[in-house]
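**Q** Quick check, what structure comes out for this input:
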Amino acid sequence: KVVKELEYYTKGTTGLPRGVGKLRIVDATHIPLPPILSEWAYVTKGWTVVKMHTRLIVASPDVHYPDKIVPSNGKVQDHEGGDLLIEESDATYVMDRGYMDLYRMNEWIKKDINFVVRLRGKLVERVIEEYEVPEGSNIQRDVKVILGETGKMRPIRLVEFLDEEGKVYRL
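**A** Model (predicted):
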C-alpha cells in the first residue's frame, strides 16, 4: 500500500535532469545468518545467507524509494532475482555485473527495456558501428556491437571509460 501511494505522488516526476530520466536501480545484498539456526540458507562452509534483491526507483534528484524487494536464499544468482524486478517501464534500469546475462539482455532489447549494465570480463564482440568520442573525455570507446560467440544477440551500445584512477569500465 505504501508503494502505491509513493507511485501516486511521484506520477508526474520526470526523473533526473539532462535527459537521463527515471531510473530503476537493481541490486542484491547478502544478509548473513547464524549457521546453527539457518541450515536452510546454507551456501558454503561458513557462509549462510539470505539475499535481498531490491529495485530502487529514482523518481527525481530528491525522491527515491524501494518499490520491490524479493527475498531468496543465497544460492540464487543476481540475474535470476532480476527476472522478478526487471519489467517493461519508461525507466532505465541500472545494474552491476551480477545481472549481466546475454540471453536476458537480448530479451530486454526485444521488449524495448532500457538498461545500463556493467559488463563482466572480456566478451567476444563484433563492432558494427563506431561513434565519435569527445576529445579530452574519459570515454575510451563508444560502439554498437553484437556480443557473444554465437552472433545471435541484437545490437547493443558499448561504452568504455576510465575512472579517476585509470580503471577501465565497460557498460
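**Q** okay, CA-based contacts and neighbour counts for the rest of this
**A** Will do.
**Q** How far off centre is the biggest strand by length in the chain?
**A** Counting residues, the longest strand found in the chain (DSSP state E) is strand 47-60. Computed by Cα atoms, centre = their mean, to the nearest Å, the chain-centroid distance of strand 47-60 equals 11 Å.
**Q** try stretch 81-91
**A** The chain centroid and the centroid of stretch 81-91 are separated by 10 Å, computed with Cα atoms, centre = their mean.
**Q** What separates the first and last residues of that stretch, distance-wise?
**A** From the first residue to the last, stretch 81-91 extends over 19 Å; the measure is Cα to Cα, to the nearest Å.
**Q** one more to put side by side:
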Amino acid sequence: MDKITRKNSFGQWFSPINSHLFEEQVKTLKLDFYTKKLTTESFLKLFLFAQLQEIESLHALSDSLFNDQLQKEINLDSISISQLSRRLNGLNPDLFQRLFLDLVSQIHAKTHYTKLVMPLKIIDSSTLPLNLTNHRWAKFRKTKAGVKLHLRLVFMEKGISYPEKAIMTTAKEHDRNQLEIMADDKECMYVFDRGYLDYERFDRMTDDGFFFLTRLRKNAVIREVCDFKLPEGTTVLSDQMVIIGTIQNRAENYFRLLKVMDSKGNLLHLITNRFDLSAEEISEMYKSRWAIELFFKWIKQHLNIKKFYGQSDWAIQNKVFIVLIVFCLHVLAQIETKSKRKTLQISRYLRAALWKPAHIWLRKIEGKAIP
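**A** Here you go, the predicted structure:
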C-alpha cells in the first residue's frame, strides 16, 4: 500500500476500487443518466461509510451529511431520505457484484493464488430474515420472508479467508441447486456440509475432475469395499473405501469414508473423492469449514447486514454486495500492510481515523508507533 499519500484514511481504504471498471460499468448500465445530485460514485462512498459506521437507517444516513468532511469526500452537502431510497432501489446490483469480483481478483494476486497451490474453497449459505409485510416477494414460510446468501469462501494458509463468489436467491432455494454453480474450478478442494448431498452430482463432480469433502447423514446406506490401515496415534476412527446409496439410488463411483469425532464428541461421517491424502489431512480439511460459519457470524454482527435500507430485491442485493466489498477492502488493507491485526481491529482503527491523514491509520494497523 502506498505509504506516501495525501489521502485521508477513508480515501486510502477506498483506493483499491477500480475506477476504470467503475466508470465503464456506470456508463454501460446507464446509472447516472438523468442524475443531477446523488451520482453513483457519491452513492457508493456514502453507503460504504454507512457500513463502516454501522448506520441503521436512511434517516440516520441522511443526517450524517451534517459532517463537513463527509460532504467534501462525496461532494454532497445534503440528500433527502426519498432520494436515497429511490437510488438504492433503482441501482442495478450488477455494478456492485462486478466491483466485488474485481476486489477478489486483487486478493488472489496478492496472496500468490496460483495453480501451484490447491486452496480449500468452502461452500455454504446463510438465510437473512426479512419482514414478511414489506417483503412478500421473498416469502418462504407461512409467517416468514427471507433471502439466502450462497457463498464460496477461500481458505488459505496464514489465516487468510475471504469471500470469492456470492449468489443471492430467495430463501426457498435449496442449497443443492447451487452446487454446480459454485463448483467451477478444478484446481481446488471443495468443502461443504450435508445440505448439498446429492449422489448424482457427486458422480458428475468426480467424473469431471472436481475434488470435494462433505459429511454424510447418519442414515446413509453404505457398502464397505475395503479398509485402509490407520497410523498409530491418529484421531481418525476408521478409513474406508465405500459405495454410497441404495440399489435404486446410489453413486457409481467409489468414495472414501472417514469416521471422526468432533470437539463436542459427536461422530461424523466424512465422504470424499480424494484418496491421495492422509486420513488426518482430510479430517483437518473438514475442520476448516467452520471458517465460513465464522464469516457469516462476523458480517451479521459487525457489518450491519441484519437491517436493510430498502424493500426491493435490488435494494437487498445492493446492501449485501456493499457489505462484501467492505470486507474485501479490509482484507486488502491487511495484506498490503502485512498486518497481523484482525479485520475487526482494522475496521475499528479506520473508523477512529476516518478523516485523518492515511499514514496514521496505516501505521496503526502495521503496529508501528505514530510520530
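**Q** Need the TM-score from the superposition.
**A** Remark: TM-score between the superposed chains equals 0.88 [TM-score structural alignment, normalised by the length of the first structure]; 166 aligned residues with a Cα RMSD of 1.8 Å.
**Q** about what we covered before: what is the mean deviation of the longest strand of the first structure from its aligned residues in the second structure?
**A** The superposed strand 47-60 of the first structure is, by mean Cα distance after the TM-score superposition for the first structure, a mean 1.0 Å from where its aligned residues fall in the second structure.
**Q** In the second structure, what range does the helix or strand following that strand match?
**A** Sequence order places strand 63-73 as the next helix or strand after strand 47-60 of the first structure, per DSSP states H and E. Mapping strand 63-73 of the first structure onto the second structure (TM-score structural alignment) gives residues 160-170.
**Q** The counterpart of residue 231 of the second structure in the first structure: neighbour count?
**A** Under the alignment (TM-score structural alignment), residue 231 of the second structure maps onto residue 134 of the first structure. Residues lying near residue 134 of the first structure (other Cα atoms under 10 Å) number 10.
**Q** for residue 134 of the first structure, helix, strand, or coil?
**A** On the three-state scheme (DSSP: H, G, I helix; E, B strand; the rest coil), residue 134 of the first structure is labelled coil.
**Q** Now do it against residue 140 of the first structure, distance only.
**A** Separation of residue 134 of the first structure from residue 140 of the first structure (Cα to Cα): 9 Å.
**Q** against the first structure, where does stretch 313-331 of the second structure fall?
**A** Under TM-score structural alignment, stretch 313-331 of the second structure corresponds to no residues of the first structure.
**Q** cool, stretch 252-260 of the second structure as well?
**A** Stretch 252-260 of the second structure corresponds to residues 153-161 in the first structure, going by TM-score structural alignment.
**Q** Run the chain-centre distance for that stretch.
**A** Relative to the mean C-alpha coordinate of its chain, stretch 153-161 of the first structure is positioned 14 Å out (Cα atoms, centre = their mean).
**Q** Quick one: map residue 30 of the first structure onto the second structure.
**A** Aligned by TM-score structural alignment, residue 30 of the first structure pairs with residue 127 of the second structure.
**Q** Please apply the same query to residue 105 of the first structure.
**A** Taking TM-score structural alignment, the alignment pairs residue 105 of the first structure with residue 202 from the second structure.
**Q** Can you name the residues that contact its match?
**A** Contact analysis of residue 202 of the second structure by Cα atoms under 8 Å, 6 or more residues apart in numbering lists residue 251.
**Q** Three-state assignment for it, please.
**A** Reduced to three states by three-state DSSP, residue 202 of the second structure is helix.
**Q** where's it relative to residue 212 of the second structure, distance?
**A** Separation of residue 202 of the second structure from residue 212 of the second structure (Cα to Cα): 8 Å.
**Q** got it, and residue 262 of the second structure?
**A** Using Cα to Cα, we find residue 262 of the second structure at a distance of 19 Å from residue 212 of the second structure.
**Q** These two: which has the busier surroundings?
**A** Set side by side, residue 262 of the second structure and residue 212 show more neighbours around residue 212, with 21 against 12, by other Cα under 10 Å.
**Q** Tell me where the first structure has helices.
**A** Remark: helices assigned in the first structure by DSSP state H are 2-9, 78-82, 102-110.
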